[in-house]
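>>> Please find the sequence and the predicted model below.
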Amino acid sequence: MLTVLFLLDRFSLLLTKILMVSVVCIVGLHLIGATPARSQSPLAPEVQQAIGAEPGSVVLDGKTLFQIRSNFGPLSALQRANLTNEQLSAVASNLQISPESVRAENVQGITLIVAGEKNVHITTITPEDAKAEGATQETLTQKYVATIRSSLITFREQRSIEKIVRGVGYAILATLLFWLTIRLLNKLFAVTLDRLGNWLEHYSDRLKDANRGVLPITPFITVILHFAELGRSVLYLFLACVYLFMIFGFFPWTQGLSSNFWAIIGATLAETERAIVGYLPNLFTLVLIVFITREILAFIHLFFKEIKLGSISLPWFYADWVQPTFQLVRFFVFALALAIAMPFIPGFKSPAFQGVSLVLSALLTLGAASAVSNIIGGFIVVYTRSFQIGDMIKIGELIGIVLEKDVLVTRIRTPKNVVITIPNSTILSSNVINYSTLAKDLGDTTGLVLHTTITLGYDIPWQKVHQVLIEAAQATPQILSNPAPFVLQTSLNDFNVSYELNAYTDCPEYSPEIYSDLHRNIQDKCNEVGIEIMSPSFLALRDGNHSTIPEDYLPNDYKTPGFYVDASKSQPPT
């Protein structure tokens, strides 16, 4: 009764926890839904009208100079930006064209930006471009000309010999500084670990005494050390990134990567933040599913534990069913929880996730058929209770004591101390002979019947044979006196009689030793009463030979008999 009340109390506590977590998740979801989303200020309607397609960026040496937002004739804004980039790169590489030669020329309301004496065309400014930028065409032209001139000057200054030599020097200095920093951090980390280890070794007993009855401190120190190792790796990675982007910033060909480093980091962090905030509702749902599953499994584990301890009695439920039944129930709870949680896992609806799922399903279907059959066979073996741990069984031609019953295999130990692993599917398709079921049954007093057969001649009285065999069985250790041994005459052969000795034992695991002792006692008892165990072919030449009984059992005056010849029946030669 107390156990039932305890289980009911645990069940009510489980429902209370689930209710509290559900309320917290619902409130959190409402708070997330009430958070105002970040919105970008839209462009003015007239600007949106002027933009004909996706804008294109004009870039020189990794730096964005301006953007082209409108189409011009058959060219889209992106195509115009690509052509401008090609022309601008050609002008920047041509040292005969000075930055001061960049100028604007008006042709029928359209402004052309050209450079050099040959009027190399760089870009075109249309009224639609000015309208898209929200400025006049003249103002936009002056801005573009000034931007292009300054970018050309910077481009050529960065590629001067002085700048390159200075960049090489800065790169060497940065490399040396990076190497010294890594060496210093390695030494600092090693010294910290040594001091912490010495401190733990010196104060371990004191820590154990001070922390007795609470929690061991060593696992926490190990966890802290692992986190410290992780932090060191992250720090090294960050320093390596900073070093690389510093090196990139010293040379004009890679300055674009360096100048965009923090922009890349910022964009990555912003994207990560958006992904995390957007995933929070699903995360709350997953947390709720995990919590409910954990509490249900804890309650199920407690229920089966009470059954195993005997606090809860179910007449139809055997003790050896507790563990496999718990495993089955736990598997189905896990499977149900996983099926409910799968739609809330990140990337569940992505083609990559679905493709991997299909591949794994195909692999499991094709390669796990044998394992599934073994698992099913293992549970069938458990629930049919064909044998238990410690039983002496025979499966096919294999005989041994059961050492282990697993979900996939069963292990037995043969009388020769050889451990054999048998798949459960093989057991399911074979006959299982259990020598221990009745021998260990307290309600059964018969035990296991051991039997052996000998053949003796017709000249020996059967009553004498029965008596000798029963005495041999009674003299054998681990043979039960009650029920008493008995002898069956199984066949009357041409030259001998088959006598089968049957004896009971409650120790089937010692059958080989019992058989050996029984056969030895049969030999001794037969020799004591003068019974020779011989084959018919030996009996045919018996007259005149020495007895086969050992010397210890023969009389002191025994002599080997001679051949007997009946002269009265002999016929004279004719």
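Received the coordinates, thanks. Quantities reported herein were computed from a predicted structural model and do not represent experimental measurements.
>>> C-alpha from now on. contacts and neighbour counts both.
Will do.
>>> count of residues packed around P55?
The tally of other residues near P55 (other C-alpha atoms under 10 Å) stands at 18.
>>> Please report how far it lies from E201.
P55 sits 67 Å away from E201, going by C-alpha to C-alpha, to the nearest Å.
>>> With N502 instead?
In this view, N502 and E201 are 68 Å apart by C-alpha to C-alpha.
>>> Those two - which one has more neighbours?
Between N502 and E201, N502 has the larger neighbour count (other C-alpha under 10 Å), namely 19 against 10.
>>> count of neighbours near I161?
I161: 10 neighbours (other C-alpha under 10 Å).
>>> And for E500?
The tally of other residues near E500 (other C-alpha under 10 Å) stands at 19.
>>> Please apply the same query to L207.
Count around L207 with other C-alpha under 10 Å applied: 14.
>>> for it, helix, strand, or coil?
helix (DSSP: H, G, I helix; E, B strand; the rest coil).
>>> What separation is there between R10 and T293?
15 Å.
>>> Neighbour count: the two, which is higher?
T293 (19 against 16).
>>> Can you tell me how far the more buried one is from L13?
14 Å.
>>> ditto for N198
46 Å.
>>> in the stretch 351-500 of the chain, which spans are strands?
Here the stretch 351-500 of the chain has its strands, by DSSP state E, counting those that start in this stretch, at 392-395, 398-405, 409-413, 419-423, 432-434, 448-456, 486-492, 497-505.
>>> Save the ones you listed as TSV, and put in distance to T84 too.
Below are those laid out as TSV (distance: least, C-alpha to C-alpha, whole Å):
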stretch	distance to T84
strand 392-395	85
strand 398-405	77
strand 409-413	73
strand 419-423	74
strand 432-434	86
strand 448-456	100
strand 486-492	111
strand 497-505	103
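>>> Structure two is appended below for comparative analysis:
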Amino acid sequence: MRVPVLLRSWALLMHGARSPVACLLLMLGLLLPASAWAQAGAPEGAAATTTMQQAAPAPAHVVVLNRKVALLRAYFLGVPPAERAQRAEQTIRDLLDKGGPGTVSVQQAPQGSLLMIDGAFALILVPEDADKVSGESFEALTQRSAQALSHAIAETREARDKGRLMRALLYSALATLVFAIAVWGAWRLRQLLMARAARMLEKRTAKLQADEASLLHPSRLRTAVRWLLGFAAWLVMAALAYEWLVFVLTRFAYTRAWGEQLGDFLFSVLQRIGGGVLRALPDLIIALAIFLLARGVIALLKPMFERAEHGRGGGPGWLDQDLAVPTRRIVTAAVWLFAIAMAYPYLPGAQSEAFKGISVLVGLMLTLGGSGLVGQGASGLLLMYSRTIRVGEYVRINDQEGTVTELGTFTTKIRTGLGEEISLPNSLIMSSVTKNYSRTIRGKGYILDTVMTIGYDTPWRQVEAMMTEAARRTEGVLDTPPPRVFKTALQDFYVEYRLVCQAIPAQPRPRAEVMQVLHSNLLDVFNEHGVQIMSPHYLGDPPADKVVPRSNWYAAPAKKSEDAAPAT
């Protein structure tokens, strides 16, 4: 039964072979079974065959007109895949040079499948050429190789057709013209959009001002618009160039494989991106739902904090006006951190090693570099919840004295009334002695106090009356509670008096300004009654009293103001 098949195979091989030696080798390969070649296929017998099988050869492609026809992976008759591919390419070129219809057929032989062109042998495939990793069958490999060979033959005929070549050149020229017009149009559109967008943004942002200064500089705005539109234009032109190149390459048979590879690459990239987006879409929806739920919880709690912040009540008993703002910030941060922790597993790429590495790096940076920041924040929270100081109170911290204007998480700002605003770190305030001039009073305002030293020869009742009178003359000092004078020390040569009063002007003024008026009135009252101010130390009576007569109160270059205190 094998004789007719062998004779027919021998005839086919003789028709496509190029030399008597090749004919002889092919006949031996068909006549001898595979087991015989396994024992006598090499000079060293079975040992050489085993060595050849163990050494995996490098696969080689059979390429015809830039078209990959087959991938050879195994030895055949001791010939490596690379040499087999070279011989097959040469045989196919010779057969195509002879002309003919170029019909591809498949003949089965004991050693594998024979690909024939117009009945002549072109290529042999053995079962070992099938890809065992992907599980491709030998029959599928044979069929795919035959189709690829037929396609390559058709493109070879097309490449030799002058009429089709001229049409390809014409189509390429038209495509080039369309590409040039599209690039020109994209560039012109960029310039038009740049001018209109710059004018529109300048007109819209002209109203965004702070302290009569524009928040967005026009030159920087134009630069940003120019950069964005330029990037978009170059992106569009790059896409047009890519499509033009793919179209031109696919017009010619010789370069069609390259064009198809470029087109498949772009399509595969878009497919991977689109597939990734679609696969991640359910998880993104879950993460979005978590964030929306967190936002809803914050919106639900917002009215309660607003009522407490404006002093309207309606919140928990411990939540007063001073704690409303920091508590709202803490609750908001806690809700968002919890939402991020819950949504983290559903974020795209959260399980990748790169994402985990970046998370560890960010955590390490915050741990090493944020210790001081965390300490400042903790000090700010302690200040807020301990109610050591409040906004609007007049305090003295170290050598700084002023009204608290802002109690932040990290810093506290006070205004001295001398044209200065001082920012103090919260950790410094926690570690310093704080004197609060506003805490002991009722309602708004602050405490004024000043110290004077007067000799023992002046009656203490007169001193108290004069200091009280100076306080009453001072605009902004309240009559209720009345000013009080305390004798804080009896020194060797003088008595130390401290005046304490409460001030809250009808039109709020800085404490430093009110203190300046109070000190001026003290000097005036004591001069009016001829009492010397022996401060800070009283060592003895001078030859003449150290007082200023009323006639010299406005000596040049001083000028008397209309609101000067009348004499009593």
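Structure's in. What do you need? In this text, all values refer to a predicted model and were calculated from it rather than measured experimentally.
>>> my guess is A60 of structure 2 contacts K68, does it?
No - with contact defined as C-alpha atoms under 8 Å, A60 of structure 2 does not reach K68; the gap is 10.1 Å.
>>> So between those two, which is more surrounded?
A60 (18 against 15).
>>> ok, that one - contacts?
71-73, 81-82, 85 (C-alpha atoms under 8 Å, 6 or more residues apart in numbering).
>>> Go through those and single out the one with the most neighbours.
L72 (26 neighbours).
>>> wouldn't it be in contact with P57 here?
No - assessed by C-alpha under 8 Å, L72 of structure 2 is found out of contact with P57, at 9.7 Å.
>>> okay, and the common contacts of those two?
P81.
>>> Tell me how many other residues crowd R84 of structure 2.
With other C-alpha under 10 Å as criterion, R84 of structure 2 counts 22.
>>> and it, what does it touch?
R84 of structure 2 neighbours (C-alpha under 8 Å, 6+ apart): 72, 76.
>>> State the distance from E83 of structure 2 to V246 of structure 2.
For E83 of structure 2, the distance to V246 of structure 2 (C-alpha to C-alpha) stands at 33 Å.
>>> Please apply the same query to L266 of structure 2.
Distance from L266 of structure 2 to V246 of structure 2, by C-alpha to C-alpha: 10 Å.
>>> which one of these two has more residues nearby?
Taking neighbours as other C-alpha under 10 Å, L266 of structure 2 and V246 compare with V246 leading, 20 against 14.
>>> Please report the distance of the more buried one from K162 of structure 2.
22 Å.
>>> now swap in F247 of structure 2 and tell me
Taken as C-alpha to C-alpha, the span from F247 of structure 2 to K162 of structure 2 is 19 Å.
>>> between these two, who's got more neighbours?
Between F247 of structure 2 and K162, F247 has the larger neighbour count (other C-alpha under 10 Å), namely 20 against 10.
>>> all helices of the stretch 301-450 of structure 2, in order?
Assigned by DSSP state H, counting those that start in this stretch, the stretch 301-450 of structure 2 shows helices spanning 321-343, 353-369, 371-386, 426-430.
>>> Please convert these to CSV, extending it with mean neighbour count.
Shown next, in CSV, are the helices of the stretch 301-450 of structure 2 (neighbours: other C-alpha atoms under 10 Å):
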stretch, mean neighbour count
helix 321-343, 16
helix 353-369, 12
helix 371-386, 17
helix 426-430, 19
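>>> Mind checking those for the one nearest to A503 of structure 2?
helix 321-343 (22.6 Å; C-alpha to C-alpha).
>>> which part of structure 1 lines up with the closest one?
On structure 1, the counterpart of helix 321-343 of structure 2 by TM-score structural alignment is residues 319-341.
>>> what's that stretch in contact with?
Contacts of stretch 319-341 of structure 1 (C-alpha under 8 Å, 6+ apart): 286, 289-290, 293, 297, 300-301, 304-305, 307-308, 379, 382-383.
>>> Would you map the helices across the stretch 51-200 of structure 1?
Using DSSP H, counting those that start in this stretch, helices in the stretch 51-200 of structure 1 cover 77-93, 127-133, 137-158, 161-210.
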